[in-house]
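*Asks:* coordinates only, sequence not included:
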């Protein structure tokens, strides 16, 4: 890039003013491809595009570096011959080829818009004059009159001899800076120049579109240096041009130049929002104040939370209606649902039961014979199962007792309130009631309390079960402590064995799991065969050996409810088959 000559003296009047007239970049590129076989077709397509040039103000848009991957199939196929030559120029880096491609994209958009409006007007029978008027009003920027556009261009290019007047009307720093460029024919300068004209035009259109409010006075520009410009905006031609200049070029106006550049960027973004709010897609976009936006966002979040809460409550209610007293439908939100308890029950036998079994082995009585049968340790098997069975019986009794207490307490509280209300109601009705009521009314009054009492009992029972289950995690710990203190010494007389960590872990898990089983509605059940019963392979598996008759139960089978379907298989030790002599 050619250097910048910064004279120490003020700029003389003989310096040529910066030209802002739009050039036909497409025409310039086409001249370089006159010998191309597709030139005639391409030029014809270019002429067709020019028919829509008046469909709004011609603007090249933001000037950025050409990238082939951003070219769409629609852009390639809309005017294929013309697009092919322009893309070839961009690949070969022909002068102003990037600007020519940007101009092509702009003309394509305007040609599509003009075609749609023309077809619409022809179908509705409107005259050509009305079509032109609607075309001008179809875009937010195009609503500006030709006079306003000329005024904006005159402001963008300060004419000679009126320097003071122009300086008061608009900021001239960036235009003056580009006016000092020696090599104005370079492609880099041309792209930066067109980018500045586009940004300045957006600034002026935004200001003229909202004359009652100066929008840019109510916003803060936080750009004082190149590093403050967002990364996704650094591909702009003007940014690259300014970034390549040395700081001394700015003549002590470094921050002012970049603040002006930031103002233009902001104006361009605001204008884009205004187009979306007032253009054809105004039903999709809307512009609101920041405070109002935050208020709406907070209100939306509040309403969303309320809707989620109501949805959760409704789902919980529906789930309760389905799962209440129906074990065949599982509540997936319940971490202690039957299927999950079945998994925990199986895991208890694999882990804690095995550890407790190993802990009890060394404590066998020395007097016992150690034959083949003793290798299976039937006494230990019976002892471990008795702990499980006793835990389940204990939890079943305690859970029933707890439910009864809860129901009595709730009914007692409701009874106190209902007595007070009944007394007040009775005293009021006594004044209006006939001294000799009919017998039919007495029968009806006797039936109503019984129905009310039945509904009350059902409600109390349902909520008592819900309360009991909600507190089951805490109450399970309490019941475990009670069992260890009251029941375990009768099962394990040796205190040393009772204090073994492996035995303690097994007993704790047994009580907690049995407690959760009893919290189900209806409660789950353990199936325990007796000695001498025939082997039921549907409920139990063999432990150690095979046989037809049960010697002892090693691990009870878990049922969904009494006489219900199987949740987890158990294990039994069958009787040893008699050996043939």
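*Replies:* Yes, it's here. Note that this is a predicted model, so its numbers are computed, not measured.
*Asks:* Could you use CA atoms for every contact and neighbour count after this?
*Replies:* Will do.
*Asks:* starting at the chain centroid, how far to the host helix or strand of residue 469?
*Replies:* If you go by DSSP states H and E, residue 469 is part of helix 439-470. Distance, stretch centre to chain centre, for helix 439-470: 46 Å (Cα atoms, centre = their mean, to the nearest Å).
*Asks:* which stretches of the stretch 401-550 of the chain form strands?
*Replies:* Here the stretch 401-550 of the chain has its strands, by DSSP state E, counting those that start in this stretch, at 525-527, 540-542, 550-555.
*Asks:* Which strands and helices lie in contact with the first one?
*Replies:* This points to strand 525-527. Counting contacts by 3 or more Cα pairs under 8 Å, 6 or more residues apart in numbering; DSSP states H and E, strand 525-527 is packed against strand 557-559.
*Asks:* Quick check: next helix or strand after the strand it packs on?
*Replies:* Following strand 557-559 toward the C-terminus (DSSP H and E): strand 566-568.
*Asks:* so how far is the longest helix along the chain from its chain's centroid?
*Replies:* Among the segments of the chain that qualify as a helix by DSSP state H, the longest is helix 378-432. Its chain's C-alpha centre and that of helix 378-432 lie 45 Å apart, by Cα atoms, centre = their mean.
*Asks:* ok, structure two:
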């Protein structure tokens, strides 16, 4: 008997029996195996909602939206990558130009007329056209029967080509600068007036030197880029004037003319580099510098005759290609 005065039964084992929940729950609670109708309806409705959310039509719409978003992101990434590449190339090009400007030690490997290539071509002239011209001049006879005389006249031709091309390059640069300044300050505008007449308006501005501060650099670069356009006329001018004045005793032959034309082309291209490349012509009595000149026929310590000039990257600059000299 408990404190409330009620009796509790105990089985033979001494354990208390499990309570009957259906008897202990209040009458207002239905049995556990019965589900109210409204709750059953809610459950069924939830099942239908789940089925609708997983329906093929809805999944297709999700996949469609996702594919559009993916394509948009891919296109955006592609455009951004293109912009980055363009800006990188522009920055690289600008940095390259700044680095190469007035710095001959930095070579543009895409330029077939860069200094190292010109040095190689100049060496090839000595190996090929010089040898052909040597045989040609030797066959003339007379005073040119002596080899030393032939060697000297061929070297003298190269030196005159060097002087001629250097003088012309300076004149051409000044002329181009003058043309450009005149075109930018002598303002001319043609238009049709209201009465139908063609009219030209002209106004001359005073020259502003500050406005043309960068002009010499741009003109030199333009000369270098377009130098080959001047070469054919330079070859004709040299042969018509310089050659006839200094080498009239030597008749012009096809192989000799080829030698001259090759020298004019290569030397002019070297002189329009920035800074200009430099040809070193040793004179009689100079010490034989084997680091710059190869001996011609024999070795010695003192130079007797220049055979072929050495090529320097610029005046007092590093050696590009060796020359040749005849020692005493």
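*Replies:* Structure received. Please read these numbers as outputs of a predicted model, since none were measured by experiment.
*Asks:* Overlay them and tell me the TM-score.
*Replies:* Once superposed, the chains reach a TM-score of 0.68 (TM-score structural alignment, normalised by the length of structure 2), with 264 aligned residues with a Cα RMSD of 3.8 Å.
*Asks:* about what we covered before: direction-wise, compare the helix holding residue 469 of structure 1 with helix 378-432 and give the angle.
*Replies:* 140 degrees (axes from the mean of the first three to the mean of the last three Cα atoms, to 10 degrees).
*Asks:* follow-up on the earlier one: which among the strands of the stretch 401-550 of structure 1 is found nearest to residue 175 of structure 1?
*Replies:* Smallest distance to residue 175 of structure 1 across these (Cα to Cα): 89.8 Å, for strand 525-527.
*Asks:* Output the residue interval of structure 2 matched by that closest one.
*Replies:* In the comparison with structure 2, strand 525-527 of structure 1 aligns to the range 278-280 (TM-score structural alignment).
*Asks:* buried ones in that stretch?
*Replies:* For stretch 278-280 of structure 2, a neighbour-count test (16 or more other Cα atoms under 10 Å) marks 278-280 as buried.
*Asks:* ditto for stretch 488-505 of structure 1
*Replies:* By neighbour count on 16+ other Cα under 10 Å, the buried set for stretch 488-505 of structure 1 is 488, 497-498, 502-504.
*Asks:* again, but for stretch 201-209 of structure 1
*Replies:* By neighbour count on 16+ other Cα under 10 Å, the buried set for stretch 201-209 of structure 1 is 201-207, 209.
*Asks:* so of those, which ones are in strands?
*Replies:* Taking DSSP state E, every one of these sits outside strands.
*Asks:* Now tell me what touches stretch 550-570 of structure 1 from outside.
*Replies:* For stretch 550-570 of structure 1, contacts defined as Cα atoms under 8 Å, 6 or more residues apart in numbering pick out 327, 338-339, 342-343, 345-346, 349, 378, 381-382, 384-385, 522-535, 538-541, 543, 571-575.
*Asks:* Select only the buried ones of those in ChimeraX?
*Replies:* Buried residues within the contacts of stretch 550-570 of structure 1, by 16+ other Cα under 10 Å, are selected in ChimeraX with:
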select :327,338,342,345,346,349,378,381,382,384,385,523,524,525,526,527,528,529,535,539,540,541,543,571,572,573,574,575
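*Asks:* quick revisit: need the buried residues of stretch 278-280 of structure 2 in TSV with distance to residue 270 of structure 2, can you?
*Replies:* Below are the buried residues of stretch 278-280 of structure 2 laid out as TSV (distance: Cα to Cα, whole Å):
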residue	distance to residue 270 of structure 2
278	8
279	9
280	13
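*Asks:* Nearest to residue 55 of structure 2 among those residues?
*Replies:* Using Cα to Cα, the buried residues of stretch 278-280 of structure 2 come closest to residue 55 of structure 2 at residue 278, 83.9 Å.
*Asks:* Next up, the contacts around the closest one.
*Replies:* 270-271, 311-315.
*Asks:* again, 6 Å this time
*Replies:* Applying Cα atoms under 6 Å, 6 or more residues apart in numbering to residue 278 of structure 2 gives the contacts 311-312, 314-315.
*Asks:* Let's have the strands of the stretch 401-550 of structure 1 in TSV, adding distance to residue 445 of structure 1.
*Replies:* Putting the strands of the stretch 401-550 of structure 1 into TSV (distance: least, Cα to Cα, whole Å) gives the following:
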stretch	distance to residue 445 of structure 1
strand 525-527	43
strand 540-542	56
strand 550-555	56
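*Asks:* and residue 189 of structure 2, helix, strand or coil?
*Replies:* Here residue 189 of structure 2 is recorded as strand under DSSP: H, G, I helix; E, B strand; the rest coil.
*Asks:* which residue is nearest the middle of structure 2?
*Replies:* Centroid check for structure 2 by Cα atoms, centre = their mean gives residue 93 as the closest residue, at 5.9 Å.
*Asks:* any idea how far residue 417 of structure 1 lies from residue 453 of structure 1?
*Replies:* Residue 417 of structure 1 sits at a distance of 14 Å from residue 453 of structure 1 (criterion: Cα to Cα, to the nearest Å).
*Asks:* circling back: give the buried residues for the helix holding residue 469 of structure 1.
*Replies:* Here helix 439-470 of structure 1 shows 460-462, 464-466, 468-469 as buried, counting by 16+ other Cα under 10 Å.
*Asks:* quick check, nearest of the residues you listed to residue 114 of structure 1?
*Replies:* Distances from residue 114 of structure 1 to these, taken by Cα to Cα, are shortest for residue 466, at 69.7 Å.
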